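Trainee: what's the 3D shape of this:
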Amino acid sequence: MFPRDFAWGAGTAAYQIEGGWQADGKGPSIWDTFCHESGNVFGEQNGDVAGNSYELWEKDLECIQLLGLTHYRLSLSWARLLPDGTTRHVNQKGVQYYNKVIDDLLACNVSPTVTLYHFDLPQALQDQGGWKSPGIAALFDNYAKFCFQTFGDRVKLWITINEPHVCAKLGHEDGLHAPGLKEKGTAAYLVGHNMLRAHATAWHSYSSVYRPEQKGAVSLALNSDWLEPSQQGCKEDVAATERDLAFTLGWFAWPVFVTGDYPEIMRSAIDAQSRKLGHSGASRLPRFSNDDPTILGTADFFALNYYTSRKVKSGGGCGQTLCMKSDRDAEEVLDSSWPICGASWLAVAPDGLRKLLKYIKDTFKNPAVYVTENGFSQVGLLQIEDVQRCEFYKETIMEMATAIQEDGVDVRGYFAWSLMDNFEWADGYSVRFGLFHVDFSDSKRSRTIYRSGREYARIISKYKSGQSK
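Mentor: This next block holds a predicted model:
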C-alpha cells in the first residue's frame, strides 16, 4: 500500500522540546521573550526546560528507535546557532549539539528532515523589525547558507520555514503567538511576503551552490485545514470556500507552485475591502518587485501540515474593522459528526486529509507530497492507553493510502506530530500530542510510550516489511 522507500517519521521543534534556553551561549528568541511576559501563555508556562532534549537527546533517540522511524523531523534553533541572528558570531556549542543529533540519527539509519525556522526568531532580529523588515530575507539567507554548509552533507530533506501562515497571522495579526503583535489587516500580509522572499532566496542559494554536491531537496511547510462548502449547492458558500482556501493554503502555495504571485481572488478581496473602508494607498497585500527572487518553482516537494477540517459559510467578517477576517469574509464551522479531540479547534476528520491531498494534486501540478505534521491531542485526564488516538492514526493512514492508490497522489512520507509531549505554544503543557508522554513534573523528564506510539510502531513495521494488509 506504500512504497518501500516511504518516509515514516515523527516531528518536533526546537523551542518545544529542547529547553536549555540560556545554555552554552544560546541567545534569546522571540518565544523566550513572549513566554516571560505575563498573560501570554496558559498557566504562565514556558519552554525554558520543556522536555530538556538539549541534555536528554539520547532519551529522544531511544524513543525514535523504539518506533522504528525511518525519518525524524527536527528544527534548528536559529538563536542557539547564531545568538544575534547573524554569522558574525557562531555558537560552536550549538553546532556541536546539532552535529551530534544528526550523526546519531544517521548511525541508527534514521534520515534527518531539518526545518530551519519553526517560529523562534532570534530576539536580536526582532529588535531590528523582525519579519516586518525587508532586510530579513537576506539575514535568513545567510543563516540558511550557514546551515547548508555546516549540516548539508548529511541532510537530504530541508524545510525553510514552518507554517508561514501561522507565524504571520497568529504572531502579527492576532497577537496569540510571539512576537504578540496585533497590527490588524496589514502586518500579517507584510510578514508573509517577507517569509516568501526569504524562503525563495534560500532555495535559490541551495539550488545554485549546494544542490550539485549535496543532492538534497528544499521546500517550506504549509498548514491547511480541508475546507468545503457548508451547503454544496449554495453559490455564496462555494465562493466563500474558494476565498478561504486562497487566504490559507493559496497565500503561500499559489506563488510557489502556480504563478509566482498571490491568488487573484485573495488580492481582489483585500483591495475591495480597502476601498469599502476608505483605506487609501498601495494594496495592503504587497507586490513582488524585480529585485525579489523568482518565487515560482522554489519547492522541490509539497510539505503539508494537516490537522482538521471545516465547513465554510459566506460572511463572518468583523464589520467595519480593517482585518484579515473581514478581508476573507468566510465563516468556518464544525460538522456535528466530527468528534473533538483535546484542543477545542481540533475536530477529528481523517477523510479531510485524503480530500486535501487530492486538491493539492489537482491544483498544484501533482507535486511529490510529504505530510510533515498530523496528530491528535489530549487535554485533561492523562490517558496512556489512548485508544481514540490509536484509531485516529489507523484511519488517517488508511485515508492517505487511498489517496495514493485511488487518487494517484504522489505521497512520499508521513510525519506524526509529535514524537513526544511538548510545549504547545500558547497552550503551554495543557495539550499533549506526543507518541511518548513526558512527565514535566519529573526533573528527569521521563518518557513513557503511549498506546498510540506502540500502534504507530506496529503500522510502520508492517509497511516497512512490505505487507499490504
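
Trainee: for the rest of this, base every contact and every neighbour count on C-alpha atoms.
Mentor: Fine.

Trainee: can you name the element that comes right after the helix or strand harbouring residue 73?
Mentor: Using DSSP states H and E, residue 73 maps to strand 71-75. Using DSSP H and E, the helix or strand that directly follows strand 71-75 along the chain is helix 78-81.

Trainee: which parts of the helix or strand just after that following helix are buried?
Mentor: As assigned by DSSP H and E, the chain's next helix or strand after helix 78-81 is helix 92-107. By neighbour count with 16 or more other C-alpha atoms under 10 Å, helix 92-107 contains the buried residues 94-95, 97-98, 101-106.

Trainee: what helices or strands is the strand holding residue 73 leaning on?
Mentor: On a contact count with 3 or more C-alpha pairs under 8 Å, 6 or more residues apart in numbering; DSSP states H and E, strand 71-75 meets strand 7-11, strand 111-117.

Trainee: chain center to that strand: distance?
Mentor: Between the mean C-alpha location of strand 71-75 and the chain-wide mean there is a distance of 12 Å, by C-alpha atoms, centre = their mean, to the nearest Å.

Trainee: so for residue 360, which of the helices and strands packed on strand 71-75 sits nearest?
Mentor: strand 7-11 (19.1 Å; C-alpha to C-alpha).

Trainee: to check against the first, give me the structure of this:
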Amino acid sequence: MQFISVAVFCLVFIPSWCLENLVFPPDFKFGVATAAYQVEGAWNVNDKGESVWDSVLHSQPSLTMDRSNGDVACDSYHLWRRDIEMAVELGVNMYRFSISWPRLLPTGFPNIISEDGKRYYNDLIDGLLEKGIEPVVTLYHWDLPQSLQDLGGWANPLIIEWFADYAKIAYTLFGDRVSTWLTINEPLVVCDGAYNKMWAPFLDDMKIGRYLCNKNVMMAHAKAYRIYDEEFRPLYHGKLSMPNIFFWFEPETPADAEVSDLLLQMWEGRYSHPIYSKTGGWPPEIEKVLAENGKREGYRQPRLPTFTKEEIDFVKGTYDFYALNHYTTRLVRKEKPGQAGPWPFYGCEELDVSVVNDPLWTTAVTDWFAINPEGLRKQLHWINSTYGVKDILITENGLPTVEKDLNDFTRLTYIKSNLEQILLAIDDGINVMGYTAWSLMDNFEWSSGYLVSYGLYSVDFTSPNRTRTPRDSARFYYSVIRTRSITSRQNELNYV
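Mentor: The predicted model follows:
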C-alpha cells in the first residue's frame, strides 16, 4: 500500500505546518503501545486465569457503555504477527505491550507457570526483535488475577510479595531479551479509579481502600525494582520505571495557584514523590491535608498510611527514568466544601477544588479531555525541576475519537502538536528519551467499550480477522519516524 506524498499532504491539508523543520535527536526513540486486556482476547484459552475485568464484565455487562468486554477484543493472541507487521510498517523503534498476569500465572501465584502464556510472550518478544523493534514490557496494566482480588487485591499488603513473585518470574523468563520494563501502569487509576467505581473491580472506598492501595502499589513497585536491580541488572543491564498518568494542572486565576499546586501533588506527587524526590515519602502538603481531613471526619488513624523510615528508603530512588503518560491539561478553581469535581479528576473532593476548561481550548469526545499541547512542555519542565530526573520517556500520548474514519485529522494534529512541544522541551535542555503513541490500534477502551477509538490503525471488530487499516495519523507518524523530523520538505515515502 502506498502513502500519499507527504509534501502534497502538507501542501493540500496543512499549509500552516509547512513553515518549520524540526529535527529529533539521533537517539530519540519512537514507539506505539497497547495493553493485554484491551487487545489480546482469548480470555479463557488453555489454562489462562480469570482477571478482574473478565469477572466483573461477565457478571455486570452494563458497566461498559456498549455492554461489551475484552473476550475477543483485537484477537492479538492469535493475530500477534499482524501487530508486529504494523509496527514494522510504521517504522517504530519500540513496541510497548503488557503481560497479562493471569495468562502467565493462572492462579496468580508462581506455583503454576503457564506454558501457553510463556510461549505467547516469547513469540511476541522474539518476533519484535527479529524485526529490530525493542519490546518495552509493562508488568501490570490493570488485569489483576481475580484470585488475588478475592484475597483483598491491592488493599492487602501481601500483594507486595505477590507482585514481586510475579515480576521475578517475568524477569527470569524474558529478561534476557527485554531491557526496558514498566512495573504498574498508572497507579492513580489502579487505586483512585478502581476504588471510585470507575475501573475494575469497581469498588466504592475512596476514604480508606484508595489509600491502602496507594501505599501498597508504591511498595510493590519498589520491591519489583529492587529484585531487578540486585538479581537481574548485573546480567542484562536493563532499565525500569513506573508509568504515571499525569494531567497538567494550571490555576484558573492567580488566587488559585496554591490549590493548583496541591492538585498536582494529589495526582502526581502521591505516586512520584516517594520515588523521585530527594526526601522520599508522601508529599508533605498532601500528607498534612489528608491527616486534617481524616481527623475532622473522626478517623483515629491517618487514612493515608504512613511510611516508616525503612519504607521511605526502600521506595526512594527506585527508577532509571521518569515514565510519563500525558493526555490533557485542565484549569483548577478553589471551591466551597462540597462543590468539588468533576470525575475523573480524583482528589478534588479532598482539596475542595474543581477542574474546568479554558474556553480557548478545544475538547475531544468528552469535555474533560481538553487539547492544550503547551501543557506537555510545561509538565516536562515541572518534572525536571521538581525531581531533577535526567531522562524522561513519554510512555503514552493519544487522542480519543468516536468517529471510525481513516481520515483522523484531529488525532494527527494532536500528535504533531505534542511532538513539537517535546522538541521544544528538548531544545530547553530536557532529555526526553522517546515518544510512545497510544495506541497502535483501536481496542477495548475500558468503560467506553468499543465506542471510543485511540488507534493509529482502525480495527474492524465485525470481521473475524479483526482487519487493521492505517489511518492518516499512522501515515503522518510514519513520515515523522522515517525522516526523524516534522517538516514539509520530505520525499515520496512508501508504505512498505
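
Trainee: what's the TM-score here?
Mentor: Overlay of the two chains. TM-score (TM-score structural alignment, normalised by the length of structure 1): 0.95; 461 aligned residues with a C-alpha RMSD of 1.9 Å.

Trainee: pull up the aligned stretch in structure 2 for the strand holding residue 73 of structure 1.
Mentor: Using TM-score structural alignment, strand 71-75 of structure 1 lines up with residues 94-98 of structure 2.

Trainee: so for the residue mapped onto residue 480 of structure 2 from structure 1, what's the nearest residue that isn't a sequence neighbour?
Mentor: Alignment note (TM-score structural alignment): residue 480 of structure 2 maps to residue 459 of structure 1. With sequence-adjacent residues excluded and distances taken as C-alpha to C-alpha, 6 or more residues apart in numbering, residue 459 of structure 1 is closest to residue 394, at 7.9 Å.

Trainee: would you mind measuring from the one you found to residue 194 of structure 1?
Mentor: 38 Å (C-alpha to C-alpha, to the nearest Å).

Trainee: between the two, which is the more surrounded one?
Mentor: residue 194 (25 against 15; other C-alpha atoms under 10 Å).

Trainee: isn't there a helix covering the more buried one?
Mentor: Yes - looking at residue 194 of structure 1 with DSSP: H, G, I helix; E, B strand; the rest coil, it is inside a helix.

Trainee: need the contact list for it.
Mentor: Contacts for residue 194 of structure 1 (C-alpha atoms under 8 Å, 6 or more residues apart in numbering) come out as 131-134, 136-137.

Trainee: ok, now residue 315 of structure 1?
Mentor: Contacts of residue 315 of structure 1 (C-alpha under 8 Å, 6+ apart): 240, 329-331.

Trainee: list just the nearest of these to residue 38 of structure 1.
Mentor: Looking across the contacts of residue 315 of structure 1 and measuring by C-alpha to C-alpha, the closest to residue 38 of structure 1 is residue 331, at 31.3 Å.

Trainee: can I assume that closest one is in contact with residue 316?
Mentor: Yes - at 4.6 Å, residue 331 of structure 1 counts as touching residue 316 under the criterion of C-alpha atoms under 8 Å.

Trainee: show me which of those two is the more surrounded one.
Mentor: For residue 331 of structure 1 versus residue 316, the count of surrounding residues by other C-alpha under 10 Å is larger for residue 331: 19 against 14.

Trainee: how close does that one get to residue 410 of structure 1?
Mentor: According to C-alpha to C-alpha, residue 331 of structure 1 stands 31 Å off from residue 410 of structure 1.

Trainee: same check, this time on residue 257 of structure 1
Mentor: Taken as C-alpha to C-alpha, the span from residue 257 of structure 1 to residue 410 of structure 1 is 15 Å.

Trainee: more neighbours: the two, which one.
Mentor: Neighbour count, other C-alpha under 10 Å: between residue 257 of structure 1 and residue 410, residue 257 has more, with 23 against 19.

Trainee: returning to what we had before: around the match of residue 480 of structure 2, how many other residues sit close by?
Mentor: By other C-alpha under 10 Å, neighbour count at residue 459 of structure 1 equals 18.

Trainee: how about stretch 382-398 of structure 1: buried residues?
Mentor: By neighbour count on 16+ other C-alpha under 10 Å, the buried set for stretch 382-398 of structure 1 is 389-390, 392-393, 396-398.

Trainee: need the max-distance pair from the residues you listed.
Mentor: Using C-alpha to C-alpha, these span at most 14.1 Å, a distance reached by 389 and 398.

Trainee: what sits closest to residue 205 of structure 2 if chain neighbours are left out?
Mentor: According to C-alpha to C-alpha, 6+ apart, the nearest residue to residue 205 of structure 2 is residue 195 (5.2 Å).

Trainee: wait, that neighbour sits on residue 211?
Mentor: No - contact criterion C-alpha under 8 Å: residue 195 of structure 2 and residue 211 do not qualify, at 9.4 Å.

Trainee: re the thing from before, next, count neighbours for the residue nearest to residue 205 of structure 2.
Mentor: With other C-alpha under 10 Å as criterion, residue 195 of structure 2 counts 24.

Trainee: quick check: it vs residue 467 of structure 2, distance?
Mentor: Using C-alpha to C-alpha, residue 195 of structure 2 is found at 36 Å from residue 467 of structure 2.

Trainee: try residue 187 of structure 2
Mentor: From residue 187 of structure 2 to residue 467 of structure 2 the distance is 32 Å (C-alpha to C-alpha).

Trainee: who has more neighbours out of the two?
Mentor: residue 187 (26 against 15).

Trainee: what residue of structure 1 takes the place of the more buried one?
Mentor: That one, residue 187 of structure 2, aligns with residue 164 by TM-score structural alignment.

Trainee: the nearest residue to that match once chain neighbours are set aside: what's it in contact with?
Mentor: Leaving aside its chain neighbours, residue 164 of structure 1 sits nearest to residue 192 (6.3 Å; criterion: C-alpha to C-alpha, 6+ apart). Counting by C-alpha under 8 Å, 6+ apart, residue 192 of structure 1 touches 164-165, 168, 252.
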